[in-house]
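missing the sequence, but the structure's below:
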């Protein structure tokens, strides 16, 4: 057999030729920078890379242009103007100051002409900020404050103290201030090792300005790469065959520019579209529900509300939850959604669509939202007792949470059922939660349950079909109905939430059962099957140290749970019926048919877990004495 020649390198020849051509073009010396020396007011010796706008062509670099306005050297930076105090060519730094502070008298300063953070210093490709720069912030308060780091600005404040402006050097914490306060502006300031500087010291620091660095030894040009030495000479990166090739391939280079440049621009536009599309969608959703949202917050409000995200109280599939404090002292839960590109903004959109429309005592309440650039944040009611899973008794020892009694568990189950019933029947459309589990049931100070986390929720038109298809499930598999997991078992219905709620009821009883039993076994059985076998044979749940009422409650929770997890969707009750069953006497409840199966989606690794949340129990357990 004759092997054909390897021609895999042939498609790369045009690219290699183009790269060689562009390198050769870059090799030619372009020009010798003209050395100029200019002055403006008290600033003298303005030379390369800086230039005045009135300098002849060839002096300095046009990217580093300074205008002379009323004998004041002025630099255009970050959409604003700053006066130049001095330029240090040895350290390659330039010190600039806000015009409001440049000519301030010795007794008072005004507000900065524009607000600028330290992080924003690096957004200009020509300059870079220094770690030594810190922020000085201005806030307005409707009352006097006593925090030591804030200094009152006399000339910007009323004499009666009802409307005062305060300045803080290196500190920005609104949440700790007395009285309603609002953020005004911030400005970079040079760092000085001084603890709690006085108002006069802060004023002097603001008048000094802040430092920026530059580096222009090398910079890109459209199809070349030029470098300037500290002596301002331009030299080529490659001198190999430069003159000959540049003259031969000049026309080819010109064509390449007009071919490659549109491709680069087109690719950039596609990338920009993909990265901003979901951000635009979330803005549209917020605007659409603006009449239903209590308040819109800025991201600066969120930072102040959470004290710079200091107290983390939870983390979910779509984001992280922090404890926050409103200006009036009220506590809130601040849910910061994750990467909008990675998550496609889905969780934020779903939560806004659902919570903004639902008002029920057993559904968490939305207090406000923030949708600013890539920041998507929900401000919710704060639940001091956390999530239900912490209060379900289990085999875990050393927990600081006291398990709820069976009477309390019944009330929690009933409240949760009412909340889900309202989602299914109390709105124009049936709202499928799709992620019912103990972690998504929050408890307020009186242990009243609140259904939360609607990141996976779906809307279903009551007047349309009774089902709709869904992609790969992303909820906790222990609570997911069989029809959601298998394409062969049907589509998703409102009764899929019923299945998840049934698993939650059985989890409550299982936790109480395990807390009062002990024993060891090499094998495990599925808890719902164990319950069904015992109850169908006329037995009880073998709970120890419980009253007759508590035993009846446990049986009722199990029977209702078994009805909810029926394999056949049509045999499961609607949530309205579930609420009715929980409200009535459990002695009259009949066991459902034995029509539930072992969850095949639970892996062998899950079967070996000791977690009671798997709804698995030892096959033989000796009750504790």
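Nice, I can see it. Everything numeric here is computed off the predicted structure, so don't read it as measured data.

From here on, just use CA atoms for contacts and neighbour counts.
OK.

Show me what counts as buried in stretch 388-398.
388-395 (16 or more other CA atoms under 10 Å).

And the strands in the stretch 51-200 of the chain, which stretches?
Secondary structure of the stretch 51-200 of the chain (DSSP state E, counting those that start in this stretch): strands located at 51-52, 65-69, 72-77, 80-88, 93-97, 127-128, 134-141, 150-152, 164-169, 181-189.

Please convert the ones you listed to CSV, extending it with mean neighbour count and distance to residue 542.
Formatted as CSV, these follow (neighbours: other CA atoms under 10 Å; distance: least, CA to CA, whole Å):
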stretch, mean neighbour count, distance to residue 542
strand 51-52, 25, 89
strand 65-69, 17, 85
strand 72-77, 18, 76
strand 80-88, 19, 76
strand 93-97, 21, 78
strand 127-128, 18, 71
strand 134-141, 22, 63
strand 150-152, 22, 64
strand 164-169, 25, 65
strand 181-189, 21, 59
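
Out of these, which gets nearest to residue 534?
Nearest to residue 534, of all these, is strand 181-189, at 62.8 Å by CA to CA.

what angle do the closest one and strand 93-97 make?
Using axes from the mean of the first three to the mean of the last three CA atoms, to 10 degrees, the direction of strand 181-189 lies 140 degrees away from that of strand 93-97.

Which elements pack onto strand 181-189?
Under the contact criterion of 3 or more CA pairs under 8 Å, 6 or more residues apart in numbering; DSSP states H and E, strand 181-189 touches strand 134-141, helix 199-208.

Buried ones in the longest one, by neighbour count?
Yep, that's helix 199-208 we're talking about. 199, 202-203, 205-208.

Now do the SS call for the nearest residue to residue 344 once chain neighbours are set aside.
Distance criterion CA to CA, 6 or more residues apart in numbering; nearest residue to residue 344, sequence neighbours excluded, is residue 278 at 5.9 Å. What DSSP: H, G, I helix; E, B strand; the rest coil gives for residue 278 is helix.

Around residue 278, count how many other residues there are.
Residue 278 is flanked by 19 other residues according to other CA atoms under 10 Å.

Repeat that for the one 4 residues further on.
Per other CA under 10 Å, the neighbour tally for residue 282 reads 25.

isn't it right next to residue 345, touching?
Yes: look at residue 282 against residue 345 with CA atoms under 8 Å: they come within range, at 6.7 Å.

got another, please set it beside the one above:
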């Protein structure tokens, strides 16, 4: 045996000794208690500092004894509870709080990534959402009692379920404090709280009068049932010895075959191609990552790409050839609705003109979205810059406009449900290496049935300047897919107006209102040739302008569908007719076509929609 073989053999012996220790380890996990009348602690639970962590407990099932010999379980955000009883058959843990007031700590408890979940024995483990209200002493309610540990004689506090009838909630005499999601009904007035777990399924062993443990040599957290009173002593050692011998022989066989057969160059190339295919296939569906994965992918959040109101975007790398953009969402921004919208919507979308969601992270309070990386930034960079070197050319702008229109048409008609984006703007149009457009940021999106002609909204959503009039006020019509078409029309006009000569007398470009200026040019038959050097380019600019003006008609019924918009953009533009003047009803003074008009501040009556 040469030196290299001797090293391999020594490594195998060390591995076998580890297996022997693991096999014997099951016998070193006795049942323990923090005190005589405390709950019995055995697998899947483990008592810290008293039992080895390699095999005595399942990950996340660690308990410890405090200085008063109470059995303590630590929940997320360092919320500590005292374990009173463990029902191994039913997978239930009964816990209490140190000051007997779980409602005071419920905001800090998030079990989304924890092995334990809330359980409600009264209504068969059904959990509800609640709103907590601070009320006056005269509050008349027969649907709920005050929460004892949060209330005082002057300020009773009530918890109302999201399923409560609105008329039973005394809104006028109460002030909402905050909301909590998915909690049991008895958390408000009981000193006890029950938690349950789904994995590992040790209850089936307990029912048979047996105990539960890890399988010997298992690396996938597989468990098995065993009777501690049987199969002790010699028989266990025989099984362990046979297992060790089998592994040893298998290792020797693999080692021998490794030296007998060598992979040639073709086999290595095939293997590399297979690995790349598996990596690409894995990225086709959204993957759930832990926060540790996110930090690894982004190299500890080192390369920052940008920052917005809801989070910061970092560049990341899944492999040597696959780059991603990781958006770390702000912890205290919003109530999670945008995150749910983004994952729920983009996870089902597969279109060449829509950014692909590679994965997401929902690790406690930490949330992140992982997108495909697009190297050419957003469309805003190329239509608002005064640098002529950043101009893409009118043919490319036409291709980008058509790609965006096809992406929106897919959202409106190509999915199982109609998806309304509600935030179409240049900043949310990203460009790949070939400057192909992709729609991004679905945080404000709404899903509805394809045959649904209107959607209900409780508040305006979108970006000022791109929001359709009906989103502000029903006086203009119902909110529908036509609202996205209005935003797209403004985007088209910005693509055209962004290339004009800016008036040096105007203090800031934000004061220039392009749409009416462009309409006046076209209405006076000047088209855009005077502002575009090539006549062919002028035809493209004119076509984009006319389509944009059709899309921004004030009343939704006057706007074309996105299918018609795509047809208009695919045509040559010779047969396009001028739309009605969308500014005729704004009571504005006609401006000179050679001078852009300043943006007008118009106040609209906002109608609250609560249905």
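Everything's here; your move. From a predicted model like this one, the values you see are computed outputs, not experimental measurements.

between the helices and strands packed on strand 181-189 of the first structure, which gets nearest to residue 225 of the first structure?
Closest among these, using CA to CA: strand 134-141, at 34.9 Å.

quick one: the closest one to helix 199-208, angle?
Using the same axes, to 10 degrees: strand 134-141 of the first structure against helix 199-208 is 120 degrees.

circling back to that earlier point, out of the buried residues of stretch 388-398 of the first structure, which are inside strands?
Judged by DSSP state E, strands contain none of these.

Identify the farthest-apart pair in those residues.
Top of the distance list for these (CA to CA): 388 and 395, 16.0 Å.

which bit of the first structure covers the longest helix seen in the second structure?
Longest helix in the second structure by number of residues (criterion: DSSP state H): helix 234-260. Under TM-score structural alignment, the alignment places helix 234-260 of the second structure onto no residue of the first structure.

helices and strands around that helix, which ones?
So helix 234-260 of the second structure, by 3+ CA pairs under 8 Å, 6+ apart, packs with helix 3-25.

And residue 270 of the second structure, how close does it get to residue 277 of the second structure?
11 Å (CA to CA, to the nearest Å).

got it, and residue 477 of the second structure?
From residue 477 of the second structure to residue 277 of the second structure the distance is 50 Å (CA to CA).

Mind checking which of those two has more residues around it?
Neighbours were counted for residue 477 of the second structure and for residue 277 using other CA under 10 Å; residue 477 has more, 15 against 12.

What residue in the first structure is paired with that one?
Match for residue 477 of the second structure (TM-score structural alignment): residue 490.

what sits against its match?
483-484 (CA atoms under 8 Å, 6 or more residues apart in numbering).

now swap in the one 4 residues further on and tell me
Residues counted as contacts of residue 494 of the first structure (CA under 8 Å, 6+ apart) are 424, 430-432, 574.

Which element, helix or strand, includes the residue lying closest to residue 423 of the first structure once chain neighbours are set aside?
Spatial nearest neighbour of residue 423 of the first structure, chain neighbours left out: residue 431 (5.1 Å); criterion: CA to CA, 6+ apart. Assigned by DSSP states H and E, residue 431 of the first structure falls within strand 430-432.

With residue 39 of the first structure instead?
Counting by DSSP H and E, residue 39 of the first structure is found in strand 38-40.

related to what we said a few turns ago, looking at the helices and strands packed on strand 181-189 of the first structure, which is nearest to residue 366 of the first structure?
The nearest among those, by CA to CA, is strand 134-141 at 26.9 Å.

tell me the angle of that closest one relative to strand 164-169?
Going by the same axes, to 10 degrees, strand 134-141 of the first structure makes 160 degrees with strand 164-169.

For the contacts of residue 494 of the first structure, which two are the farthest from each other?
Among these, 431 and 574 lie farthest apart (CA to CA), at 13.4 Å.

between these two, who's got more neighbours?
residue 431 (25 against 18).

Give the equivalent position in the second structure for the more buried one.
Aligning on TM-score structural alignment places residue 431 of the first structure opposite residue 419 in the second structure.

Please apply the same query to residue 499 of the first structure.
That one, residue 499 of the first structure, aligns with residue 486 by TM-score structural alignment.

List the buried residues in the strand holding residue 39 of the first structure.
38, 40.

Would you check the span in the second structure matched by the helix or strand just after it?
Next in sequence after strand 38-40 of the first structure, counting helices and strands by DSSP H and E, comes strand 43-46. Under TM-score structural alignment, strand 43-46 of the first structure corresponds to no residues of the second structure.

cool, and stretch 372-390 of the first structure?
Under TM-score structural alignment, the match for stretch 372-390 of the first structure is residues 363-381.

Does residue 456 of the first structure touch residue 349 like I think?
No: counting by CA under 8 Å, residue 456 of the first structure stays clear of residue 349, with 9.9 Å between them.

Could you confirm residue 514 of the first structure falls within a strand?
No: looking at residue 514 of the first structure with three-state DSSP, it is helix, so not inside a strand.

Pull the contacting residues for it.
Counted by CA under 8 Å, 6+ apart, residue 514 of the first structure has contacts 393-395, 612, 617.

One more: residue 316 of the second structure?
Residue 316 of the second structure sits in contact with 297-299, 303, 323-326, where contact means CA under 8 Å, 6+ apart.

How about residue 394 of the second structure?
537, 540-541.

Quick one: the helices in the second structure, in order.
Under DSSP H, the second structure gives helices at 3-25, 102-105, 203-207, 234-260, 265-282, 291-297, 337-346, 380-383, 394-409, 469-472, 482-497, 514-523, 535-551, 562-570.

Which of those sits closest to residue 80 of the second structure?
helix 102-105 (10.0 Å).
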